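*Asks:* starting from these lines, generate the structure:
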Amino acid sequence: MEQQLPPHQPTLLSDKPWLKRYPQGVPADIDPDRFGSLMALFEQSVADFADKPAYRNFGRTMSYRELDRQSRNFAAYLQQGLKLQPGERIALMMPNLLQYPVCLFGALRAGLVVVNVNPLYTPRELAHQLKDSGAGTIVILENFADTLAQAMKHSRIDHIVLTRMGDHLGLLKGTMLNLVVKHVKKMVPAYRLPAAVGYRQALAKGGEMTYRRPELNGDSLAFLQYTGGTTGLSKGAMLSHRNMLANVEQCLGVYGPMLKPGEEKVVTALPLYHVFALTVNGLLFLRLGAENLLITNPRDIPGLVKMLKGYSCTCITGVNTLFNALVNNTEFQNHDFKTLKLTIGGGMSVQRVVAEQWQDITGSKLLEGYGLTECSPLVTVCPYDLEGYNGAIGLPVCSTQVRLVDEAGERVRYSHTPGEMEVKGPQVMRGYWGEDGKDDDGFHDGWLRTGDIATMDEQGFLKIVDRKKDMILVSGFNVFPNEIEEVAMSHPGVLEAAAVGVPSQVSGENVKLVVVKKPGSLLDEKAMVAHCKQYLTAYKVPKVIEFRDELPKTNVGKILRRKLRDKAA
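*Replies:* Presented below is the predicted three-dimensional model:
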């Protein structure tokens, strides 16, 4: 019989303990070179699933055959009409519309490097990303054209392709939608871009032009994907075709046993310009020939729930804030989810109360995954055979090495001992744009520094303690915001919560908790503190409580603790 160690002695970890915990059908390794490029993956999928629906949006369905034709026309226009050469950068600035996959795959088929841009950027943010990436071409939704017009005072753009919401909806329906968006809802501020070419005009011209398939390989750059900027300055992660293809195969490795090619229907509420949705919804489900329901405005929860009622989805992805909003919606609670078999949460920590409510309502386990823009993005995922929420971000995905290191850079060898997580694998970026050879900030001995503090148990399950830069220091004790937020969220009157450090002359920093109450809740500061005292040691209990109507978030729903910290400072 194996000798048991006393509780105070940690267990020595092997290099890859997670391999023994992999469920049936999940491989230890994948082939990152199965496809020579994303273009090759696309070509196979549109051939294999030509007559199946690829995307649905605003009641319009686009088949894989049509996606092939439209993206080919756009690629030809970029090559012949705009004279763009492989390796040049093209910015895409639009929400989830049918135009996005057409432009995305058209750009990749032309050999260009895609720069995804958040449509909610200010002119200053847009100008920075355009200038930093060197993008000379942009495809932009008319709603955000005024932002571009202002940004162009500080950046150079040679070509502008301008699209409108209804450009793929047919003449009558498309024209009506465009008129409503512009003149009734007033969603299109006045702008002046005299050199812009209409999206439909570009497709029509491309249809009359010759398309030439470029020579690409795995090392060719596919994306400049800018980091979210939730903890600091946003940088462009250089993601090659091989990086993205590897992560698609890794996703297929861990989720594949649950999925059937040509039969899946996925809900894409996260914007495809975000790397999580880009890889999982945009590329993995393309590989599987799935039907993708594109949600243009995920913040409209009643509208989203209405669309779900008419769509028997098998998969849905999202962030904690989206799932939290859905489980608190009465109409959603009464929906029938008999076809739903896979729910993936990422982008931020999934909270226990949200995961358990989701499983109770839908019958589907909310499988948390963890990733970084720099990793294309998936690094770890909870296995599909997990019984329910366990507080972990899962096990490292196939062909991925993960280690934890201490402040001195030495590897943490014992289970449940915190350390900064570092990653190696075929999905890890080439580096940051403009910083070739300057990898001190991003890498350590060839391992990508994540900036996340984690623990690992004997099976290889990882738990994020928190972002290294978000750590609160109270009288020499480390306080991790996720722990405070988890406790706050367990109160029945709390809808959302975020914890940050605020300056203190006595203890260096105190914990501040910002709370969004549920409608009708009578929760006050005294009751919130009393609740926290039940579950937290004294130095972790928030000294400052602030109630707000909403928390600052990125466009994909990630809470911006940095903004809360900046205001407090």
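*Asks:* only C-alpha atoms from now on, for both contacts and neighbour counts.
*Replies:* Will do.
*Asks:* what's the neighbour count on Phe547?
*Replies:* Look at Phe547: counted by other CA atoms under 10 Å, it has 15 neighbours.
*Asks:* whoops, I mixed them up, Lys16
*Replies:* Neighbourhood size, Lys16 [other CA under 10 Å]: 17.
*Asks:* tell me the spacing between it and Thr163.
*Replies:* Distance, Lys16 to Thr163, using CA to CA, to the nearest Å: 48 Å.
*Asks:* equivalent analysis for Asn143, please.
*Replies:* Relative to Thr163, Asn143 is positioned 9 Å away (CA to CA).
*Asks:* also Gly228?
*Replies:* From Gly228 to Thr163 the distance is 25 Å (CA to CA).
*Asks:* ok, Ala76 next?
*Replies:* 18 Å.
*Asks:* next one: Asn555
*Replies:* Applying CA to CA, one obtains 20 Å for the distance of Asn555 from Thr163.
*Asks:* try Cys375
*Replies:* Note on Cys375: its distance to Thr163, by CA to CA, is 31 Å.
*Asks:* got it, and His335?
*Replies:* For His335, the distance to Thr163 - CA to CA - is 35 Å.
*Asks:* so the two - more neighbours on which side?
*Replies:* The residue with more neighbours, out of His335 and Thr163, is Thr163; 23 against 14, by other CA under 10 Å.
*Asks:* show me where the stretch 151-300 of the chain has strands.
*Replies:* With DSSP state E, counting those that start in this stretch as the criterion, the stretch 151-300 of the chain has strands at 159-163, 197-198, 221-226, 236-240, 265-268, 291-294.
*Asks:* contacts for the shortest one?
*Replies:* With CA atoms under 8 Å, 6 or more residues apart in numbering as the contact definition, strand 197-198 has outside contacts at 160-163.
*Asks:* need the residues you listed in a markdown table (columns: distance to Lys365).
*Replies:* Output for these, formatted as a markdown table (distance: CA to CA, whole Å):
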| residue | distance to Lys365 |
| --- | --- |
| Ile160 | 43 |
| Val161 | 42 |
| Leu162 | 41 |
| Thr163 | 38 |
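*Asks:* and of those, the nearest to Thr330?
*Replies:* Thr163 (35.7 Å; CA to CA).
*Asks:* quick check, that closest one in contact with Glu142.
*Replies:* Yes - between Thr163 and Glu142 there is a contact at 5.8 Å, judged by CA atoms under 8 Å.
*Asks:* ranges for the helices of the stretch 351-500 of the chain?
*Replies:* Taking DSSP state H, counting those that start in this stretch to define them, one finds helices in the stretch 351-500 of the chain at 352-362, 481-489.
*Asks:* most packed of these?
*Replies:* Mean neighbour counts were compared across the helices of the stretch 351-500 of the chain using mean count of other CA atoms under 10 Å; the top stretch is helix 481-489, at a mean of 21.
*Asks:* okay, angle between that helix and helix 352-362 too, please.
*Replies:* Angle, helix 481-489 to helix 352-362, by axes from the mean of the first three to the mean of the last three CA atoms, to 10 degrees: 60 degrees.
*Asks:* another for comparison:
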Amino acid sequence: MSEQSDILEEERPWHNKYPLQVKPSYPYPKHNLARLLIDSARDYPEHKALDFLGRSYTYRQLLRHCCKMANALRALPIAAGDRVAIMLPNCPQAVIAYYGALMAGAVVVQTNPTYTERELRAQLEDSGATVLIVLDLLMPRVVQARENTELKHIVVTTLSDGLPFPKNVLYPIKRRQEYPNLKVNYSAAEGVLRWSAFLRRGLATQICQEVDADKDLAMIQYTGGTTGGPKGVMLTHGNLLANTIQTTEWCYRAEAGKERYLAVLPLFHVFGLTVLLNQAIHRAGWLLLVPRFEPKAVLETIRRCKPTIFPGAPTMYIALLNAPAMQEGDLASIKMCISGAAPLPRDVQDNFERKSGGKLIEGYGLTEASPVTHCNPIWGYRKSGTIGLPLPDTDARIVDPDGWEPLPTGVIGELIVRGPQVMAGYWNRPEDTAAALRDGWLRTGDLGTMDAEGFFTILDRKKDLILAGGFNVYPREVEEVLFEHPAVKEASVLGVPDPYRGETVQAYIVLKDGWQVSEMQLDRWCRERLASYKVPKRYEFRESLPLSLIGKVLRRKLREETDP
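*Replies:* As a prediction, the model looks like this:
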């Protein structure tokens, strides 16, 4: 850990609340991130590494595929520092492409498979990626988006490439029925290559590019754009290695070679990438890949494979708890869950822990920090409603939202963080980098408080603060009250223009199946629990809320749909 002389140990009260098994500081490796896989394959070659809908890969097999990918990329040629974009759901090919590209020395650009043509083109242009590894179903968008980009090679895979027999034989039939007009042109002139043929080009010889872990980029990870446009976050090998070790040590009861990780969070999102992919591979765990979140399919995987660790988002836990297919004992194998991406309602935490017998705790992070900076202790003393304590080697402060001056304990301000997981900066955005980083400290854009014991509470995004009649309203506080109502399944709150108050509070509600409730009933519920200026003035009932693939409510889209 680097010297941090501007903060005293007494300013880190959270260390006193760490479990005895967690140290305040750890040494972090300084090598290529892909060595996590190489080391686990050396120590646990015959252990299961991946499961994809019934097909398993051992660590020996996974490493062999990744080496072939790395050598095939080198032969294109891909040089150290070149950008390789990956546009895949959770499947074996996503893991192989990721570690193979890192071994080749490339910088990975994870691309959201739901991106529109416009969003994809913007990311490809900004990143300068020369290779894209993509699912065949997404090729119509890619063909339209590649114009005026630096793309030279497109490697196309299909879900059947990772499926077991006979699903791999049946899938193409189903695909032709659902997408009768889908045809991929594999003309060499267009640089479009089949996955299987591309892997055959590469030798299984092990390679792993040497890197300067603190300087060389492993990834350009684009922010989610839930409140604004995406920015490319530069994450070094050292950033991602540090956060992998930090989160692994926090889960100190997890045993190497024995855990089963339910991979429902998308691996193209930095939360899933660190707490699932990198952590599972580091601990030689068995990664249970689910291509998309559907409660019935997830429950089938849980029954078949008995996962022990299930990182997720609150919407996932809510959906499982309310799933008609849920049976007594389905969740009994799960020992620990770390919830992120959105606030975790207390009743969801209590119900999930009661049904699983395991622990469900809330953490916090952001893409710019690889992403995890805070987490509640999984076992022992915790505080529901908080994001917990800063991780080892992580400093945190609450400062004046308009400056960098630290604020007293309990006072609301902006959260800033510092640690080995904090990004190198924004790709091609020096002004944004200068505004976000100062002396190693990162502005998170989130408003919150720290209490005397070092537990932090997030109130809301600075951009989402509602100014109603001169009063500050924090959407999370209102949402928590709405979540407590027995009829409410999901809730989101934002400020909308009001000619008298400046802004007024509007709530968007999704009700549980079979429940009915009126605006008047919700209004009475809120008035009994909130100051009058915080009570929503408008309620809109919906069948669903716009969510990112990780389960975060897209307030930006709600605002776009609401604005006249």
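*Asks:* about what we covered before: reformat the helices of the stretch 351-500 of the first structure as a markdown table; add distance to Gly345 of the first structure.
*Replies:* Below are the helices of the stretch 351-500 of the first structure laid out as a markdown table (distance: least, CA to CA, whole Å):
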| stretch | distance to Gly345 of the first structure |
| --- | --- |
| helix 352-362 | 9 |
| helix 481-489 | 16 |
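*Asks:* Arg156 of the first structure is nearest to which of these?
*Replies:* helix 481-489 (40.9 Å).
*Asks:* what is the corresponding segment of the second structure for the closest one?
*Replies:* With TM-score structural alignment applied, helix 481-489 of the first structure matches the range 475-483 in the second structure.
*Asks:* ok, Arg109 of the first structure - contacts?
*Replies:* By CA under 8 Å, 6+ apart, the contact list for Arg109 of the first structure reads 39, 71-72, 75, 213-214.
*Asks:* now Leu284 of the first structure: closest residue in space that isn't a chain neighbour?
*Replies:* Excluding its sequence neighbours, the residue lying closest to Leu284 of the first structure (CA to CA, 6 or more residues apart in numbering) is Val248, at 5.3 Å.
*Asks:* helices of the stretch 1-150 of the first structure, start to end?
*Replies:* Remark: helices assigned in the stretch 1-150 of the first structure by DSSP H, counting those that start in this stretch are 38-48, 64-76, 99-109, 123-133, 145-151.
*Asks:* among these, which is nearest Asp457 of the first structure?
*Replies:* When the helices of the stretch 1-150 of the first structure are compared by CA to CA, helix 38-48 sits nearest Asp457 of the first structure, at 35.9 Å.
*Asks:* now the closest one against strand 236-240, angle please.
*Replies:* Using the same axes, to 10 degrees: helix 38-48 of the first structure against strand 236-240 is 60 degrees.
*Asks:* from Asn116 of the first structure, how far off is the counterpart of Tyr533 of the second structure in the first structure?
*Replies:* Using TM-score structural alignment, the equivalent of Tyr533 of the second structure in the first structure is Tyr539. Note on Tyr539 of the first structure: its distance to Asn116 of the first structure, by CA to CA, is 42 Å.
*Asks:* what do we get in the second structure for Trp18 of the first structure?
*Replies:* Under TM-score structural alignment, Trp18 of the first structure pairs with Trp14 in the second structure.
*Asks:* residues contacting that match?
*Replies:* When contacts are counted by CA under 8 Å, 6+ apart, Trp14 of the second structure touches 389-390, 453-455.
*Asks:* please redo it, this time with the cut-off set to 7 Å
*Replies:* Residues counted as contacts of Trp14 of the second structure (CA atoms under 7 Å, 6 or more residues apart in numbering) are 389, 453-455.
*Asks:* not counting sequence-adjacent ones, nearest residue to it?
*Replies:* Trp14 of the second structure sits nearest to Gly454 (CA to CA, 6+ apart), 4.3 Å away.
*Asks:* so what corresponds to that neighbour in the first structure?
*Replies:* For Gly454 of the second structure, the aligned position in the first structure is Gly460, judged by TM-score structural alignment.
*Asks:* all helices of the stretch 201-350 of the second structure, in order?
*Replies:* All helices of the stretch 201-350 of the second structure, identified by DSSP H, counting those that start in this stretch, fall at 237-250, 270-272, 279-282, 295-305, 314-321, 346-356.
*Asks:* distance to Leu102 of the second structure added to those helices, as a markdown table?
*Replies:* Shown next, in a markdown table, are the helices of the stretch 201-350 of the second structure (distance: least, CA to CA, whole Å):
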| stretch | distance to Leu102 of the second structure |
| --- | --- |
| helix 237-250 | 9 |
| helix 270-272 | 15 |
| helix 279-282 | 14 |
| helix 295-305 | 29 |
| helix 314-321 | 30 |
| helix 346-356 | 37 |
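*Asks:* out of those helices, nearest to Gly365 of the second structure?
*Replies:* helix 270-272 (8.0 Å).
*Asks:* which elements pack onto that closest one?
*Replies:* With contacts taken as 3 or more CA pairs under 7 Å, 6 or more residues apart in numbering; DSSP states H and E, helix 270-272 of the second structure sits against no other helix or strand.
*Asks:* in the first structure, what residues pair with that helix?
*Replies:* Going by TM-score structural alignment: helix 270-272 of the second structure matches residues 275-277.
*Asks:* so the residue nearest to Trp14 of the second structure versus Asp395 of the second structure, what's the distance?
*Replies:* With distances taken as CA to CA, Gly454 of the second structure is found 11 Å from Asp395 of the second structure.
*Asks:* what do we get in the second structure for Arg449 of the first structure?
*Replies:* By TM-score structural alignment, Arg449 of the first structure lines up with Arg443 in the second structure.
*Asks:* which residues does that match contact?
*Replies:* With contact taken as CA under 7 Å, 6+ apart, Arg443 of the second structure is in contact with 415-417, 436-437.
*Asks:* ok, 10 Å please
*Replies:* If you count contacts by CA atoms under 10 Å, 6 or more residues apart in numbering, Arg443 of the second structure has them with 368, 397-399, 401, 403-404, 414-418, 435-437.
*Asks:* what of Cys315 of the first structure?
*Replies:* Here Cys315 of the first structure is in contact with 259, 264-268, 281, 285, 290, 292, 339-344, 364 (CA under 10 Å, 6+ apart).
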